[in-house]
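Participant: structure for the following, please:
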Amino acid sequence: MKKYLLFILIISTLVLKAQSLSYVDQAVLFSSDDNYGTARFAAMSGAFGALGGDMTAVDINPAGLAVFNSTGFSTTLSYRETNTKSTFYGSTINNSDDYFRFSQIGGVVAIPSYGNSDFKKFTFGFNYNLIKDYNNNYAVQGNSGFAYFNEDPNLNFDDDDSNNIYYNNVDEQFFSNYTSGINDRFTLSFATQYKDFLSLGASISFQNIDFFQNTYYEELNNDGNGNLLDAFNNQFLTTYGNGFNFGFGAILKANQNLRIGLSYQSPIWYDLTERFIITDPDSIYIDTPYPWVDGELDVIVSNNENGYFNETIPNFFDYSINTPSKLTGSLAYIFGQNGLISFDYTYRDYTSTKLKPSSFFIDENEDLNTILNSTSSFKIGTEWRVKNFSFRGGYRYTESPYKNADSSTNITGYSLGLGIKLSRTINFDFAFDNTTYTGSSKFINIEAVKPANLDFDTKRFTSTLVVLF
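Facilitator: Reported below is the predicted structural model:
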């Protein structure tokens, strides 16, 4: 008679994290952002460090707020579609997901100075902006030839049947990853114009993170004698919390055409809460250990369709992340009323990322120093005006923060856009943005098993209404 084994596998924290994001990966994810913003900002790939005059630009250089000469507001609607192709030992799966929401709303108040003051005006602004959405899903299927539940030395289980069976033949391996949530920001900013050649600005931003990840791994094995093993592992990671940071910047009007910008964005100081659980087929859950607990959880394997647990450790865990700061240098050349071209360079040192409490994250903070690197990003944007129409385009390139990463993991993107001046006080803008990069998923924690290759292609459509008074 054939035996059919079904069990839930609870393993050590390190093995569990092989499916879900590691703390190093979380630190990188929570430090990154997408090209969200107003349609004008998105159409020029965010190259606004020396320009200003846009609500989203204050997140790069708050001095750009001083470019506004009047009071106004803007609101933005975004649609994003991502196609993900996974490849694992010759098997390919194509996945697609999309996301739609209001992604920006902000306002500005410009107050001219009176008398003979060298400070010509003072400008105050507020802006809500979506930084990154985490909504994505992909699946991986194939056969590595390695039976994970037999090969991994960390697994600790007991067979309650005296007839030992070794399931060393792999029929199929399947992995799915589902994520959702957002990272958004609310910014208060202030800027002033000194004489006719210098703008100065400062900002404070309040960040919010709400991240959810569900990973599912299933493996079909057999022993060559008709005995089958269907083993799977289902994990849930939830991380949420808040943070804040400061920004400072200046824009110098070198001459009638040339603008030079310099800005600094401090680290974001996040306070986060994590919950990490595993469920069985009947939705009975067991929490995993705290990250600083070293040890294994025993799993009892049964020859019927039940799984048994004999240990439980709850996990609601508070911790902090300090993301790397940003230093941005910018140039812009203005061709009168006809158009402009702008360039931004941003430097970030990801080795400065810190997880706290430090005593609980000794190994992870060492990994941040050894696995990550400093990065450079380049943005170039242009805009040309013809009567009531503005034609825009841009390109951006961001290096991967991981040392020894393949060049294909660097993020590249281009953008196009159109602005329409409907009246003296109302503008309507559109943008299209395309971003591509590659990644990998090491969901089987065996050195000999290669990770799955992932190709990401994201298209984003943005529309913005701007009203000036």
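Participant: okay, CA-based contacts and neighbour counts for the rest of this
Facilitator: OK.
Participant: residue 194: neighbouring residues, count only.
Facilitator: 17 (other CA atoms under 10 Å).
Participant: quick check: it vs residue 316, distance?
Facilitator: Applying CA to CA, to the nearest Å, the value for residue 194 to residue 316 is 51 Å.
Participant: what does residue 418 give?
Facilitator: As judged by CA to CA, residue 418 and residue 316 stand 48 Å apart.
Participant: ok, these two, which is more surrounded?
Facilitator: Neighbour comparison, residue 418 and residue 316: the larger count goes to residue 418, with 21 against 15 (by other CA under 10 Å).
Participant: and the strand or helix carrying the more buried one, how far from the chain's centre?
Facilitator: Take DSSP states H and E as the rule and residue 418 turns out to sit in strand 411-421. Using CA atoms, centre = their mean, to the nearest Å, the mean C-alpha position of strand 411-421 is found 21 Å from that of the whole chain.
Participant: this one next, for a side-by-side:
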Amino acid sequence: MKIRNYFFLLFFFIFSISISHSQSIDDIIRVSSYYNDGTARFNAMGGAFASLGGDLSAISINPASSSIFTYNEFGITIGYDDNTIENNLNGYLSKTKSSTETLNQLGGVWVFTNGKAKFSFAYNLQNVYSYNDDFNFSGNNTSSIDKYFLYYADGVPSDDLLIYSDETTQSVYRYLGENYGFGDQQAFLGYQGYVINSLDNSNNTYETNAIYNQVIQDINIERIGNHYKHSANIGGSYNNHVFFGANLNFHLIEFQERKIFNESGYSNDSKLQSVNFNEYYNSNGFGFSVQFGSIIKIRNFRIGLSYQSPTWIDFEEENEQILETKVSSGNQIKTYSIDPKTVNIYDKYRLRLPSRSTIGFSHIFGQRGLISFDYEITKYNNAMFPDNDDNYLNELNYIIDNELYATAQSIRLGGEYRIKNNSLRAGVFNYKGPENLNGNKINGFSLGYGLDLGASRIDISYVSQTSYFTNNLYPKGLTTLYSTDKSINKIIASYHFNF
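Facilitator: Predicted coordinates:
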């Protein structure tokens, strides 16, 4: 390892950068999750617009929706979310409340008629998913964070985890990341923080410095970000019976997460007394997909069909880590702070998200109202990391082929009743992710009111949404499951005007 000593004479900056891998199956789940958002009218009716059209957010479900419009229209929507998150770690319940404001939708449509033919052009910005969360949970556990560091340290030469006289914490951490990857960096943190120690007469086998029957764990996770979908749309119709359209969608994803893990409660004779492990993760993605759709009118009935292609997204990711431990040494408690002062910048990669297909049925009751139903499926097994020259990504693709074999399903039902220029709306929705994706389930109901002012319209809606899913504390080593019940009460307001 002496060659690295000369190499790092070039890097004397306080803050440095390391290159490695970070991708996981969680990327697919996070950026393809279901979320009910958009205009207030769209939300009030449960998002059941695949066969209705005539709403700017409906364009993101079925591109043929733009050709239903009669007039040019512009609209903007904002939302307020009140979140309650209840986590369960080994039977210990923790509840956290938070709130966020979002831009749900922004867009416009331009309509051109020529005899029996009609053409439309539209742009719509849709909030596909909001990642904003801030929650804390705690509980007792018979598994400790030592298992995380032991997992990554297994097989790593102990000489690689030492800091020589002409090296620093930063230089070794960076060298390991650039030459051996994320796993060796974790082994280094655990070793230098005295969470683990090498066995006598062994160069690559480790033991824990912790003694415990169970430990106390406290976790705080703060997330911010959104998945926005920009749709450039073209649509058309003939004889007011057959409607069709296409979208070129641009996806912009921003996601940040800060995770603080605290552990204590070891036995009195344990060398390790407490652990504080801080991680910061940042991900930015930009990609595209295409959509095609049609709506057919048969008297008062409408049938809608749409297909969204797999979404291709290029991601750039980075993270930082700090480990602080308290270790018993004789009659003293020593504090060790392992702060590499390094941003790990991971290799840029491309992810293909699953395709989606939607079918919708609706019935129009003249000027009195309507009822609408949507059914949508998402096939997770056509997701993949397409870099065939990368062994790590090929391993993830193998997991996708063998574990993400199920299909997610979404059902949406909505209705609207009109009284002159007033509209009363209601809807329900249900999403069930594949059982092998930690039981992701979302359901809820919605209510809404709309006031037609002639050349403009004001809409407001209330959405009550609950979701359930499970996660691991860490993907490797400390894989204890915790469950999350999340309740969201949303107030959404839209303003639309014709021009």
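Participant: checking residue 396 of the second structure next. Helix, strand or coil?
Facilitator: The three-state label given to residue 396 of the second structure by DSSP: H, G, I helix; E, B strand; the rest coil is helix.
Participant: wait, what's in contact with the corresponding residue of the first structure for it?
Facilitator: Correspondence of residue 396 of the second structure to the first structure, assessed by TM-score structural alignment: residue 364. Neighbouring residues of residue 364 of the first structure by CA atoms under 8 Å, 6 or more residues apart in numbering: 23-24, 355.
Participant: looking at those residues, which is nearest residue 188 of the first structure?
Facilitator: Nearest to residue 188 of the first structure out of those is residue 355 (CA to CA; 26.7 Å).
Participant: quick one: the helices in the first structure?
Facilitator: 13-19, 23-31, 39-43, 148-151, 362-371 (DSSP state H).
Participant: between those, which one is nearest to residue 392 of the first structure?
Facilitator: helix 39-43 (5.9 Å).
Participant: correct me, but residue 374 of the second structure touches residue 49?
Facilitator: Yes: between residue 374 of the second structure and residue 49 there is a contact at 7.1 Å, judged by CA atoms under 8 Å.
Participant: gap between residue 419 of the second structure and residue 452 of the second structure?
Facilitator: The value you get for residue 419 of the second structure to residue 452 of the second structure, if CA to CA is used, is 11 Å.
Participant: more neighbours: these two, which one.
Facilitator: Set residue 419 of the second structure next to residue 452 and count neighbours by other CA under 10 Å: residue 452 wins out with 15 against 11.
Participant: mind listing what that one touches?
Facilitator: So residue 452 of the second structure contacts 421-422, 458 (CA under 8 Å, 6+ apart).
Participant: most surrounded residue in those residues?
Facilitator: The member of those surrounded by the most neighbours (other CA under 10 Å) is residue 458, with 17 neighbours in all.
Participant: what's that residue aligned with over in the first structure?
Facilitator: Mapped onto the first structure by TM-score structural alignment, residue 458 of the second structure lines up with residue 428.
Participant: tell me, how many residues neighbour the closest residue to residue 102 of the second structure other than its chain neighbours?
Facilitator: Leaving aside its chain neighbours, residue 102 of the second structure sits nearest to residue 79 (5.2 Å; criterion: CA to CA, 6 or more residues apart in numbering). Per other CA under 10 Å, the neighbour tally for residue 79 of the second structure reads 22.
Participant: who's in contact with the equivalent of residue 79 of the second structure over in the first structure?
Facilitator: Aligned counterpart of residue 79 of the second structure in the first structure: residue 78 (TM-score structural alignment). Neighbour list for residue 78 of the first structure: 100-103, 460-463 [criterion: CA under 8 Å, 6+ apart].
Participant: how far away is residue 78 of the first structure from residue 413 of the first structure?
Facilitator: For residue 78 of the first structure, the distance to residue 413 of the first structure - CA to CA - is 17 Å.
Participant: and residue 66 of the first structure, by the same measure?
Facilitator: Counting by CA to CA - residue 66 of the first structure and residue 413 of the first structure are separated by 29 Å.
Participant: ok, those two, which is more surrounded?
Facilitator: Set residue 66 of the first structure next to residue 413 and count neighbours by other CA under 10 Å: residue 66 wins out with 31 against 20.
Participant: hmm, residue 123 and the more buried one touching each other?
Facilitator: Yes: Residue 66 of the first structure lies in contact with residue 123 (CA under 8 Å); the separation is 5.8 Å.
Participant: could you give the number of residues near residue 360 of the first structure?
Facilitator: 15.
Participant: once you drop chain neighbours, what's closest to the alignment partner in the first structure of residue 357 of the second structure?
Facilitator: Matched by TM-score structural alignment, residue 357 of the second structure corresponds to residue 327 in the first structure. Counting by CA to CA, 6+ apart, residue 327 of the first structure lies nearest to residue 264, which is 4.8 Å off, once chain neighbours are set aside.
Participant: ditto for residue 276 of the first structure
Facilitator: In space, residue 276 of the first structure is closest to residue 237, 4.6 Å off (CA to CA, 6+ apart).
Participant: thought the one you found was touching residue 274?
Facilitator: Yes: shown here, residue 237 of the first structure and residue 274 form a contact pair, counting by CA under 8 Å, at 7.2 Å.
Participant: now do the shared contacts for the two.
Facilitator: Jointly contacting residue 237 of the first structure and residue 274 under the rule CA under 8 Å, 6+ apart is no residue at all.
Participant: who are the packing partners of the longest strand along the second structure?
Facilitator: Secondary structure of the second structure per DSSP state E: the longest strand is strand 272-298. Applying 3 or more CA pairs under 8 Å, 6 or more residues apart in numbering; DSSP states H and E, we find strand 272-298 of the second structure packed against strand 242-264, strand 301-308, strand 311-329.
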